[in-house]
Each structure stands twice: as C-alpha cells, then as structure tokens.
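J.: One predicted model, sequence on top.
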Amino acid sequence: MINVKRYVMAGGTFAAALGIGFVMQNGSAQAPAGVPQVVAQSLVPKGPAPQSQALEIEGITHTAALVPKPVTQTPAIKATTAQDKMALPDMPELRHATLRDTPVGALPQDEPAPSFGCEVTMTAEPTAAAMVDLTLDAPCLGNARLTIHHSGLMFTQVTSEDGKLSITVPALAEDAVFIAAFASGEGAVANTEVSSLAFYDRVAVQWKGDSGLQIHAREYDADYGGEGHVWAERARDMAAAARGIGGFITPLGDHSAAEPSLAEVYTFPTGTATLEGEVALSVEAEVTTANCGREVDAQTMQTGGGRPLKVHDLTLQMPACDAVGDFLVLRSLLNDLTVARN
C-alpha cells in the first residue's frame, strides 16, 4: 500500500472549463451530447484582490533650464569680379570633341541563392498495440520547440541538434492524422491507418506545466501499490498489452521545454485480454510545492470498442501547501472498464 492520503472527489465536485490550447486538426473530438458536465468547487477560499493606491508626487522644482546657444554670425561673402577669374587657354580641339560610348564588357551577374534543403517532413507508421512511430526531419530547425497534435491531443517536443525527432504515440483514431507545428510557422502532416485500435481501450489526460496530474489504473481489483496498479511510477510497456496481460502508460511531451504541454495515455488490450474483470480508472492530482494553492487546467479523453472519443475539460483548485504529498482522486472523469475473457 502507498502510505499517502487520498481525498476521493466523486461525481459532480469539479468541472469543465479548460484553456489548455487549440486543436489544429479538422474533425477533432468534442464532448458528445449527453455527457454530464462536472461542477467546479474551490478547495481553497479566495480572498478579495488588494486594492492599488495612487501615489501623489508634489513640490517638484526644475533645477536647470536650457540656455539658448549664441547665434554665430555668418561672414560676408565677397563677390567675385571678372578680374579675379583665372583666364583659361583657348583649346579649339575641345570645342569640336564628340562624346562616344565605349563598351565596358559584360557586367558581373548575381550568384544564385544556395538551396539549404529546409523542408520539414514527417512520416507515420503503425506498430504494435495500436501505436504509431512518428519520424520528423527538419534540417534547419535543430534544438527547436514544436507541438504534436493528434485528434485533440497535443504535447511539446524538441528536435535534436540536427533537426530530427523519433517518438511513438498512441493512436486515438483509426484514420490517424498527426500535425507537427513549429513556432516559426513551419510544420508537417502525416497520416496512417491504425486498424488494430478496435482491440484496445485508451484514456488520456493532458495539461500544461507542472500540474501533478496522473492516470491511475487498478486492474482486476488491485490495491494501490499492488501488481495490477498501473501508473507513472509503474508504467509497464506495450509488451504487456501485446500479450493481453494488462495495460501500460505512455508519457508524452518534453518536460525540459519552456512551458511544455504534457500528457499521459493509458492503453488496455480489451479485445485480447486473457482475464475477465474490472479496471478502475481515475485521474489523480498529487499536491506538490509547484501546484499547491493554485488552479490546474487539464483535459481528459477516452475511447475504445469503436466508440467515439469522449472529452472532459477540467479546472481544479488545488489545496493549500500544508497538503503537499497528498492526492486528490477524481473518479467522475473516466468510465471504468469491464473486461470479458477472450
């Protein structure tokens, strides 16, 4: 057992109001009609903002004045008479000279601008467990910050020194479209077909900065800290899902980037599971020194069994800093999974 305090916040104690960002992909998921809206409740009272006061400044005395510069008199200019002019010799040959253009040869031409091969390209290839391998090549954008968008999911990455990036992303749609967008306006699009997605259930949570949010999955009635408790510190990998024995967590986003957009995705092999039972799902927020006493914005997504993607937006007021180390358990955002033996 994990020895921490967990405060369960069941149905209707927190709610929709996100400002995490925009979606750059057409047909991005929206919350379907009939999805219950959750209601926000502040856990930390907010006091009135302090009133600012105007500062009055009096008795300012000018200590110096600009003194105009004296006007300098312009000396008189003496008129030149005919006697003062220098007589030029009579050169009759100049009077009959004719100006002629002399060819100077071909002028030098501008060198053509070199081509640096700065095109940004990206490929998407499906792999095991309904995952997709993304490969990005941006030769002129080394160590550059970018955002990956997919079906409403968005997270920050950084290219290598030579402008390359290779990551594996969980697909949220069978017709999977991925967009890479740089701050400079450069970008690339790639798409692929992920036919195996129908065999998996998938939930995601995304946020910006240090929110302390995590997905927790307790498979087959597992206790916290037990073998079937899957979360960031016991994430497993896609091999568990490929064998049908359980799910795994995929972290997305580069924490070292400035103000990164981050995400976690939990994948469970519902269609190939070797056992039957329940998987309890929750989003939990650990109270840390970075998030205590402030609001956290996030978004959850859930899909599986051919069902459309469900989206919930969340604004959560975190407890005061004397609760650092505790967890808030948000149970109303995700639906638990019922697993039938295959």
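T.: That came through fine. Numbering: from 1, shown residues only.

J.: all contacts plus neighbour counts: C-alpha atoms, from now on.
T.: Fine.

J.: ok, residue 191 touching residue 175?
T.: Yes. Taking contacts as Cα atoms under 8 Å, residue 191 lies within contact range of residue 175: 7.2 Å.

J.: So the two - more neighbours on which side?
T.: Neighbours per residue (other Cα atoms under 10 Å) separate residue 191 from residue 175, with residue 191 holding more: 19 against 13.

J.: Am I right that that one sits in a helix?
T.: No. Counting by DSSP: H, G, I helix; E, B strand; the rest coil, one finds residue 191 to be strand, located in no helix.

J.: tell me which element the nearest residue to it once chain neighbours are set aside falls in.
T.: Sequence neighbours aside, residue 177 is the residue nearest to residue 191 in space, at 4.3 Å (criterion: Cα to Cα, 6 or more residues apart in numbering). Residue 177 belongs to strand 175-182 when assigned by DSSP states H and E.

J.: Next: residue 207.
T.: Using DSSP H and E, residue 207 falls in strand 201-208.

J.: my read: residue 179 touches residue 189, true?
T.: Yes. Residue 179 is within contact range of residue 189, at 4.6 Å (criterion: Cα under 8 Å).

J.: which residues of the stretch 151-300 of the chain fall in strands?
T.: 153-158, 164-170, 175-182, 187-193, 201-208, 213-219, 229-230, 248-252, 261-268, 277-286, 295-304 (DSSP state E, counting those that start in this stretch).

J.: Would you convert those into a markdown table that also reports distance to residue 129?
T.: Formatted as a markdown table, the strands of the stretch 151-300 of the chain follow (distance: least, Cα to Cα, whole Å):
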| stretch | distance to residue 129 |
| --- | --- |
| strand 153-158 | 18 |
| strand 164-170 | 8 |
| strand 175-182 | 14 |
| strand 187-193 | 13 |
| strand 201-208 | 10 |
| strand 213-219 | 17 |
| strand 229-230 | 17 |
| strand 248-252 | 10 |
| strand 261-268 | 8 |
| strand 277-286 | 18 |
| strand 295-304 | 13 |
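
J.: can you tell which of these is closest to residue 330?
T.: strand 277-286 (5.2 Å; Cα to Cα).

J.: so the strand holding residue 207 versus strand 248-252, what angle?
T.: 30 degrees (axes from the mean of the first three to the mean of the last three Cα atoms, to 10 degrees).

J.: Mind listing residues that contact strand 201-208?
T.: 20, 153-155, 172, 213-215, 259-270, 283, 297-305, 334 (Cα atoms under 8 Å, 6 or more residues apart in numbering).

J.: go with 7 Å
T.: Here strand 201-208 makes contact (Cα atoms under 7 Å, 6 or more residues apart in numbering) with 20, 259-270, 297-305.

J.: for stretch 182-195, same thing?
T.: With contact meaning Cα under 7 Å, 6+ apart, stretch 182-195 is reached by 120-126, 130, 145-147, 174-181.

J.: Use this one as the comparison:
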Amino acid sequence: MIADLKAKAAGIDRKRIYTAAAALLIAGAAGHFMQKNSSAPSGKGPMVASAPAVAGVAAPKPTMAAPAPQILAAAVPAPETPAEAPAVAPVDVVAEAPLPAIEQPMPSFAEANLVIGMAPEAPSAADPMPVDLVTRSEATPSPILATPDPVPAAPPVEEIIIAAADVANDLASEPAPPVATCEIAMDLAAEAPALVAITLSAPCNSGEEVTFSHAGMIFSEQLGPEGDLFLAMPAMEENAIVTATFSDGQEAAGDILVPDFAEIERVALVWKGPTGLQLHALENGANYGEAGHIWAETPASAENAIAGTGGFVSALGSTADGYAADIYTYPAALMLDGQEPDISIEAQVMENTCAHEIAGTILRSNPGRAATVQSLSMAVPGCDAVGEYLVLKNLPQDLKLARN
C-alpha cells in the first residue's frame, strides 16, 4: 500500500516538475522578448510566477529576471503518462540559484508547442486556405499555368517620302473637270406669223460673229458670252432652209416647213456695212411720222399681223460691218380689200457714204414659189448733203405689194 502511494506520489511529482519547467521556460522567453521591445524601463522587475508547490519538493524562490512586462503564465496540463510508468526517484530542484537570462530569439508558436509537448494543429479540411478564384470555361487555359500569347510584333514602319511640290503632278492627280464640248447645234421652230425661231449653241465660239442666210436674205449676228443665240426670222419661203456660217468657216444648217406662210406678204431690204439704207411702209394713207408709218424706228408688233390689223418691221443684223436686213410683213387679207400699203426704200446720206455708191438687195415673197430677188444700187450725193435722205422712186413694179 505504502509502495503504491509512493509510486503515485513520484508520478505526481514528476508531472508537476515537467509542468513547472515548461512554465518557467515560456515565462523566461516572454520576458526576454518584452524586455527587448520595451521602450521605457520600469522601476521594479516583473514577478515571475512560480509553479505551485509540489508536495515534498521545495518551491523555487522567486527571482528577479530582466525587466519585462508582467505575464501571468497559465499552467499547461502535461500529457498524461501511461499508468504503468516506471517509478523514478524524486529529484530535488535547487531553486536558490536564479535562472540565467537566455539570449535567444522568441520561439515560434510551433516551437513552443513542441517544447511543452503539443503538436501543431494541421489545417482542417473544413477550413480551406483562402485563394483567389478565377472563373473560366473548360476550353479556356488556366490563367496561371497557360503560356501567355506572344505579343504580336509591331508592323514595319513604312518610309514616307514627300516629293517636292510639282504643280503639273498635283493637277494631273486631280480629276480633270469635264471638258465642254465644242459641238455646234442649231434648232429651228415655226411660229406665227410665218416666223422661224432659231436657237444656236456654239460653246467654243462665244462672242463670235455668225452670218445667217435664207432664200437670198443675209444678216449677221454676234453670239452671247456662253456661245448661244436666239432670234425670230421672217420666212421668205414656205420651206425655210437656214444656214449659219462662222468666221472660221464652220457651218450649221437646218430646214423647217412654215405652215402659215401663205397668209402674209413680205418685202425685205438687205445691205452690208453702214450704207444708210432703210425700208419704210405707209399704211392706210399715212404720212411720214404718223401712226401708219412703219419702219425700224417704229416697227410696230407682230401681233398686228396675227390679228390681221396691220403690218410690222423686223430689223436683223447687229454687227457694224456685217450684213443687215429690214423685213416688212403685212397680212395678205388686207390687200384683198384694197388696203395695199405704200412701200419706199430710202438712204440717209452719211459721211462714210457721201459721194459714193451704195448697193443692196430687194426681196419679195411669193406664195407657192421662191422669193423674188433683185439687186439695188444708187449714187450718193456729195458730202454737203450729209444728213439728208434719198428716196428711190423707180422701184421695180413687181416689188410693190400687190396681189398678182
């Protein structure tokens, strides 16, 4: 019985000794660590807790260790020993001598556990390590293990050569503007009373002089800035053939049927240059300067002939040295009633014509056949008669307006 008690006492004493030793080791290590990290020393050293007294064993006296924060070390239960552990003789622990301060680094948590007989806990399967999650599809390679795609090489830099300014090259690179066609076009249209409307287009001949000819009648006109021209020409024949001749010899021609040609009577006077020739008509017994006096200065209107009330004069030719013509138109119905107008051809004496001979052409229209054409000439008096008028009294009988 006594032997059993001694064995148990020995076992108990051995457990307490192990416990006390472990507590002292932890306290010492903690004190050393706190002493090194403390910024202001304390007046009193920390008390090192001693292990509880064990029966039969003298408790070590508390000693003054290096200054450190006061730490209360809890007694860590020692691992249980087998019940059949062999008896070990009690060992007297000398407590008078203080434990020397051990200059060693603070043990890690794992080391402390090993010292006091505790194994480090292995990570539990329930507490997985925190990791960064990357969501990807099965077809997508792992962003960690996959080899990054090679960076594409930069495209080669092309050398740009700036050529010297070249006006000819710059103009050649730009699209050329459409070139205006130089085609000459002439359109004819019949209008009342027995007129031919002429539209001429010659874009490359702007401003040039053009001479028109029709049934012995000739006159010259000037093209506009765009090379075009519009005028109304009295027809001298039912089937009107018109030719336009340019200064460089180019020509444009056309013809048209004039349906109302038989409804009118016409006399035309043609000349070239400044001759002073004029065509006058006196209607309803009028005298010069009265309402029935029709000539280039008082031409009347084509509406008179359309309405059948009177005639009118058309003056063609706009160039100084070209051909010009005065054409008198009169309704044929008025002649049947005995209202024939008196026709006269006159010439004004001018400085450029005095003491010279002037010439011209007289034309008369004939329904159903070609126009009658007769040349005309006269001698102009001396220059002391400048400003006066010459009246031709001996006109051919068939040129007087009268129904045959």
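T.: The structure has been received and is ready for your questions. Model, not experiment: these values are computed from the prediction.

J.: quick revisit: so which bit of structure 2 is the strand holding residue 207 of structure 1 matched to?
T.: Using TM-score structural alignment, strand 201-208 of structure 1 corresponds to residues 265-272 of structure 2.

J.: Compare that stretch with structure 1 and give me the mean distance after superposition.
T.: On superposition with structure 1, the mean distance recorded for stretch 265-272 of structure 2 (mean Cα distance after the TM-score superposition for structure 1) is 0.6 Å.

J.: Was I right to think residue 243 of structure 2 contacts residue 213?
T.: Yes. Contact criterion Cα atoms under 7 Å: residue 243 of structure 2 and residue 213 qualify, at 5.4 Å.

J.: Was I right to think the residue nearest to residue 191 of structure 1 contacts residue 150?
T.: Yes. At 6.1 Å, residue 177 of structure 1 and residue 150 qualify as touching, with contact defined as Cα under 7 Å.

J.: These two: which has the busier surroundings?
T.: Regarding residue 177 of structure 1 and residue 150, a neighbour count based on other Cα under 10 Å identifies residue 150 as having more, with 24 against 19.

J.: what's the spacing between whichever residue in structure 2 pairs up with that one and residue 291 of structure 2?
T.: Matched by TM-score structural alignment, residue 150 of structure 1 corresponds to residue 214 in structure 2. Computed as Cα to Cα, to the nearest Å, the residue 214 of structure 2 to residue 291 of structure 2 distance reads 31 Å.

J.: what's the answer for residue 11 of structure 2, then?
T.: Relative to residue 291 of structure 2, and taking Cα to Cα, residue 11 of structure 2 is found at 167 Å.

J.: So between the two, which is more surrounded?
T.: Using other Cα under 10 Å as the criterion, residue 11 of structure 2 and residue 291 rank with residue 11 on top: 20 against 13.

J.: Assumed the more buried one was part of a helix.
T.: Yes. Per three-state DSSP, residue 11 of structure 2 lies within a helix segment.

J.: My understanding was that residue 268 of structure 1 contacts residue 245; is that so?
T.: No. Between residue 268 of structure 1 and residue 245 there is no contact under Cα under 7 Å: 9.0 Å.

J.: mind checking what residue 204 of structure 2 lines up with in structure 1?
T.: Checking TM-score structural alignment: residue 204 of structure 2 goes with residue 140.

J.: Name the nearest residue to its match, ignoring sequence neighbours.
T.: Per Cα to Cα, 6+ apart, closest to residue 140 of structure 1 is residue 118, 5.2 Å.

J.: Check whether that neighbour sits in a helix, strand or coil.
T.: coil.

J.: thinking again about what came up before, which position in structure 2 pairs with the residue nearest to residue 191 of structure 1?
T.: Per TM-score structural alignment, residue 177 of structure 1 is aligned with residue 241.

J.: Against residue 224 of structure 2, how distant is residue 325 of structure 2?
T.: From residue 325 of structure 2 to residue 224 of structure 2 the distance is 20 Å (Cα to Cα).

J.: Likewise for residue 201 of structure 2?
T.: In terms of Cα to Cα, residue 201 of structure 2 sits 9 Å off from residue 224 of structure 2.

J.: and the two? which has more neighbours close in?
T.: A side-by-side neighbour count of residue 201 of structure 2 and residue 224, using other Cα under 10 Å, places residue 201 first with 21 against 17.

J.: What residues does the more buried one make contact with?
T.: 184-186, 227-229.

J.: give the contact list for the residue lying closest to it once chain neighbours are set aside.
T.: Nearest residue to residue 201 of structure 2, sequence neighbours excluded (Cα to Cα, 6+ apart): residue 228, at 4.3 Å. Shown in contact with residue 228 of structure 2 (Cα under 7 Å, 6+ apart): 200-202.

J.: Which contacts among the residues you listed does structure 1 share?
T.: Counting by both residues aligned by TM-score structural alignment, their matches' Cα atoms under 7 Å, the contacts of residue 228 of structure 2 that remain in contact in structure 1 are 200-202.

J.: mind putting these in TSV, secondary structure and distance to residue 304 of structure 2 included?
T.: Formatted as TSV, these follow (DSSP: H, G, I helix; E, B strand; the rest coil; distance: Cα to Cα, whole Å):
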residue	secondary structure	distance to residue 304 of structure 2
200	strand	28
201	strand	31
202	coil	34
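
J.: Just give me the closest of these to residue 173 of structure 2.
T.: residue 202 (30.2 Å).

J.: who touches that closest one in this structure?
T.: Contacts of residue 202 of structure 2 by Cα under 7 Å, 6+ apart are 182-185, 227-228.

J.: let's see 10 Å
T.: By Cα atoms under 10 Å, 6 or more residues apart in numbering, the contact set of residue 202 of structure 2 is 181-186, 208, 223-224, 226-229, 246, 252.

J.: now, which of those sits nearest residue 315 of structure 2?
T.: Proximity of these to residue 315 of structure 2 was ranked by Cα to Cα; the top entry is residue 229 with 15.8 Å.

J.: quick one: what's aligned to the closest one in structure 1?
T.: In structure 1, residue 229 of structure 2 lands on residue 165 (TM-score structural alignment).

J.: how close does its match sit to residue 148 of structure 1?
T.: In terms of Cα to Cα, residue 165 of structure 1 sits 11 Å off from residue 148 of structure 1.

J.: Kindly report the same for residue 248 of structure 1.
T.: Using Cα to Cα, one gets 21 Å for the distance from residue 248 of structure 1 to residue 148 of structure 1.
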